[in-house]
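Engineer: whatever this is, show me its structure:
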Amino acid sequence: MATDIKGVTHAVEAAAVMDLLQNRPRLLALGEPTHGEDALLDVRNALFRQLVEQEGYRTITIESDCIRGLLVDAYVTTGAGTLDEVMERGFSHGWGASAANRELVRWMRAFNDGRPAADRVRFAGFDGPLEITGAESPREALTALHGYLSSRVDGDLLDATCAMETLDRLLGPDDRWTNPAAMRDPSRSVGQSADATELRLLADDLVALLDAQGPPLIATSSRDDWDRARLYGRTATGLLRYHYWMADASPNRMTRLVSLRDRMMAANLLAVAGVADAAAGAVGPTAPVDRAPVLVHAHNGHLQRSRSTMRMGGLQVEWWSAGAIVSAQLGSEYAFLATALGTIRHQGVDEPPRDTVEGLLYAGPEECSVVDARGLAAGLGDSMPARRVSPWFGYAPLDPAHLADIEGVVFVKDV
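Structural biologist: Below is the predicted model:
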């Protein structure tokens, strides 16, 4: 496959990335094809620093628990807590153990030190409180939403909607929500019990009350307090919906669960981007709030515009990712850079075949580069490369059919 890539390959720098984009996006998404490799996070960190310093970016959001992420944001903006505490409690999926994530948080705190609030960089998680093996109890989100309302709206109005004692009774012990057996056995899930069904209705009513009281609440709350209340509302309703479908025994159960997870991600991304009504959990056309652009980081499969697929329990699961949902809403205000790799030798992923996209890029001299994906696709013409097959399940190679839907490919030669 003889294709000249010199004209479409550039250093991974903010200016080169901006040159690939039609316009300045609200959300610039950087994907990764595998998790747990700090070398990829180092590339992300360096790009984010340049975007902050040269392009006015002020937020990074990653594939981590949206509620835990509030602890990280408080630390980087105000210094609340300690770096050790934040790394231990502010991340999900084990991301807090990453040296690169620690360096990101340390740099953000140092950047913000002495800066006015309007010019500080912010951190957000955009995943739900979910792990691959299950989901958290809705207690934290529900009680936080109730607490926000109880201090700001008429007590009789709130009690008529839902008293705190009622929430406590219906929630019960948290371990019945987090039972790991429920992921494989729907009958072990509490999600379709009478208590959970009543909680779904009450959570919906609390979010409706939040919306109905919006004018005075917005007038008397800080923007951060209002945004957090909306976050708690969409997380509570999203978790209860997720638990409901964990209890479902139909053949489409896993498809429904992965779809719901990415729907929660999409609502969080739209909210971070300043799309106001997204915080209610409804992803539809809305009026945007003027905010600085955001760098998004997650797995390629959560950020791509094309339909996502994976095998789970021997079944092929397909769904629309958060990136696909957000891109449909924002159009050119959403941009996606997919990361592709040459080798991950410690995982048995050796040099890519020459007839793949990764093989073509691996033959170049650059250790790390950003490639004009659409320019590369045009140069390839009808010579569609083969799709690389990984010997390790934890690495998802780039699908060459996606090149035309990607603004750029960040290629890392050797991890």
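
Engineer: switch to C-alpha atoms for all contacts and neighbour counts from now on
Structural biologist: Fine.

Engineer: need the residues that contact the longest strand seen in the chain.
Structural biologist: Secondary structure of the chain per DSSP state E: the longest strand is strand 334-343. Strand 334-343 has contacts (C-alpha atoms under 8 Å, 6 or more residues apart in numbering) with 21, 25-33, 300, 303-304, 326-327, 349-352, 358-359, 362, 397-398, 406-415.

Engineer: please give the structure of this sequence too, so both can be compared:
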Amino acid sequence: MVTDIRDTVRTFDAAAVMGLLPARPRLLALGEPAHGEDTLLELRNDLFRQLVEEEGYRTIAIESDCLMGLVVDEYVASGTGTLDEVMERGFSHGFGASAANRELVRWMRAYNVRADSDGRPAADRLRFAGFDGPLEITHAASPRQALTALYGYLADRVDADLLPCTSATLDQLLGTDGRWTDPAAMLDPARSVGRSADAKELRLLADDLVALLDAQTPHLLAATSRAGLDRARLYARTATGLLRYHHWMADTSPARMTRLCALRDAMMADNLLALAERGPALVHAHNSHLQREKSAMRMWQGPVEWWSAGALVNARLGDEYAFVATALGTIRHQGVDTPPHDTVEGLLYALPADPCVIDAPRLSTALGDTRPAPRVSPWFGYAPLDPAHLAGIDGVVFIKDVPQSLGRTDHSDGTRK
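Structural biologist: This is a model prediction of the structure:
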């Protein structure tokens, strides 16, 4: 029986994290309680390097646009473009401004070319992925990029008679991208194009294109490659997900925002499950997207709850999904000061180790029936650890103090986490 929380603490490294788990998971999810703090991203980078060198991990996936992430992956794998271009065009949510994200991309590219002048074998190269949809709090992207890329992939490889429409028809129905990305639609469903006649027709055509992609899988594998087919499936998931998202942006029911939050995490989950098929990956995002419990957020029309991407993936993968949350003591430059002693963060703040890894289930046992009080954050951008979630977390990485980052990504505009 664990009665002293000090018995649950280990020095932070990959071996300590993996020691909390029954086996190497296909997806190891590391959450963060706040975006835009390079100290948290530097810790993530250190963990990924160790997982690569000691545990055979080859992929990292972060909470960024899945289509923009292809730009980063191509640079990391083959050197396409320049680092400056990649940081500008390969990240959403302002994450390209992070010095820690830049260092991650630089290190991954260097690792892939380090072995010799020809670089590492393809199977041994590091890969990068964004697993978020092309979504922001202010708008959702036009489905044009994903839908036309899927159409182009099929048009180049299958009989034209099998295609459900022409590219000209698709272009006409899509119209201008501006009508899809109107920021007013987030607050006013009547401004959304998602239930227009064109959008309804596009949903049917997208469904037919996905069905054709599935039906032609043997031929497409022989004609291209597994990687090419996987990318086409990414386009398919993104196109149908965006069209579904736009459809519900036009909804006027009280469940509108609950449904939109759920759809975003469902898109994340589908992308993570696809990544799990190609080998073990480190996943990094906000704790709320990776936890096994329901997520919650207070929005302009009131509180909403939905199942997170982590909960959805865990339901499919079971023990092959692991979730390690990050908790912290202070972010003084954001008004988050020393945590109260009766909170989880307060108890951990009193320990000497920093950073450290805590066996969350053992900590839950050590605390017994007396649960710490929930910490209240004075800053909207930081979400404290919910003590009720401890038993459903594999581990907690704790950092005492988060200093202001010189290259910090600012989310003061209210970007959704």
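
Engineer: one step back: the longest strand of structure 1 against structure 2, how far on average?
Structural biologist: Superposing on structure 2 places strand 334-343 of structure 1 at an average distance of 0.3 Å from its equivalents, by mean C-alpha distance after the TM-score superposition for structure 1.

Engineer: which residue numbers in structure 2 go with that strand?
Structural biologist: Equivalent residues of strand 334-343 of structure 1 are located at 321-330 in structure 2, counting by TM-score structural alignment.

Engineer: ok now the matching stretch, how far from the chain's centre?
Structural biologist: Computed by C-alpha atoms, centre = their mean, to the nearest Å, the chain-centroid distance of stretch 321-330 of structure 2 equals 15 Å.

Engineer: and what of stretch 387-398 of structure 2?
Structural biologist: On the basis of C-alpha atoms, centre = their mean, stretch 387-398 of structure 2 sits 19 Å off its chain's mean C-alpha point.

Engineer: what's the matching range in structure 1 for that stretch?
Structural biologist: Residues 400-411 of structure 1 are where stretch 387-398 of structure 2 lands when matched by TM-score structural alignment.

Engineer: what comes up buried for that stretch?
Structural biologist: Under the neighbour-count criterion of 16 or more other C-alpha atoms under 10 Å, stretch 400-411 of structure 1 has P400, H402, L403, D405, I406, E407, G408, V409, V410, F411 buried.

Engineer: farthest-apart pair in those residues, please.
Structural biologist: D405 and F411 (16.6 Å; C-alpha to C-alpha).

Engineer: just tell me what P143 of structure 2 corresponds to in structure 1.
Structural biologist: Correspondence of P143 of structure 2 to structure 1, assessed by TM-score structural alignment: P138.

Engineer: would you confirm that its match contacts L240?
Structural biologist: Yes. Contact status for P138 of structure 1 versus L240: in contact at 6.7 Å, counting by C-alpha atoms under 8 Å.

Engineer: export the buried residues of stretch 400-411 of structure 1 to a markdown table and tack on distance to T82 of structure 1 and secondary structure?
Structural biologist: What follows is the buried residues of stretch 400-411 of structure 1, written out as a markdown table (distance: C-alpha to C-alpha, whole Å; DSSP: H, G, I helix; E, B strand; the rest coil):
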| residue | distance to T82 of structure 1 | secondary structure |
| --- | --- | --- |
| P400 | 44 | helix |
| H402 | 42 | helix |
| L403 | 42 | helix |
| D405 | 41 | helix |
| I406 | 39 | coil |
| E407 | 38 | coil |
| G408 | 37 | strand |
| V409 | 36 | strand |
| V410 | 33 | strand |
| F411 | 35 | strand |
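
Engineer: secondary structure element for the residue nearest the centre of structure 2?
Structural biologist: Relative to the mean C-alpha position of structure 2, the nearest C-alpha, by C-alpha atoms, centre = their mean, is the one of E63, at 2.9 Å. E63 of structure 2 is part of strand 59-65 when elements are defined by DSSP states H and E.

Engineer: which outside residues touch the helix or strand following that strand?
Structural biologist: Under the assignment DSSP H and E, the closest C-terminal helix or strand after strand 59-65 of structure 2 is helix 69-78. For helix 69-78 of structure 2, the surrounding residues in contact (C-alpha under 8 Å, 6+ apart) are 80-83, 86-87, 89-91, 105-106, 108-109, 112, 125-130.

Engineer: make it 7 Å
Structural biologist: Helix 69-78 of structure 2 is contacted by residues 80-81, 86, 90-91, 105, 108-109, 112, 125-130 when judged by C-alpha atoms under 7 Å, 6 or more residues apart in numbering.

Engineer: out of these, which are buried?
Structural biologist: Members of those that pass the buried threshold by neighbour count (16+ other C-alpha under 10 Å) are listed as 86, 90-91, 105, 108-109, 112, 125-130.

Engineer: which one of those is nearest R58 of structure 2?
Structural biologist: For these, the minimum distance to R58 of structure 2 (C-alpha to C-alpha) is 4.6 Å, reached by L126.

Engineer: tell me which residues touch the closest one, please.
Structural biologist: Contacts for L126 of structure 2 were tallied using C-alpha under 7 Å, 6+ apart; they are R58, T59, A77, M108, N112.

Engineer: please repeat the previous calculation with a cut-off of 8 Å.
Structural biologist: With contacts taken as C-alpha under 8 Å, 6+ apart, L126 of structure 2 has the following neighbours: R58, T59, V76, A77, M108, R109, Y111, N112.
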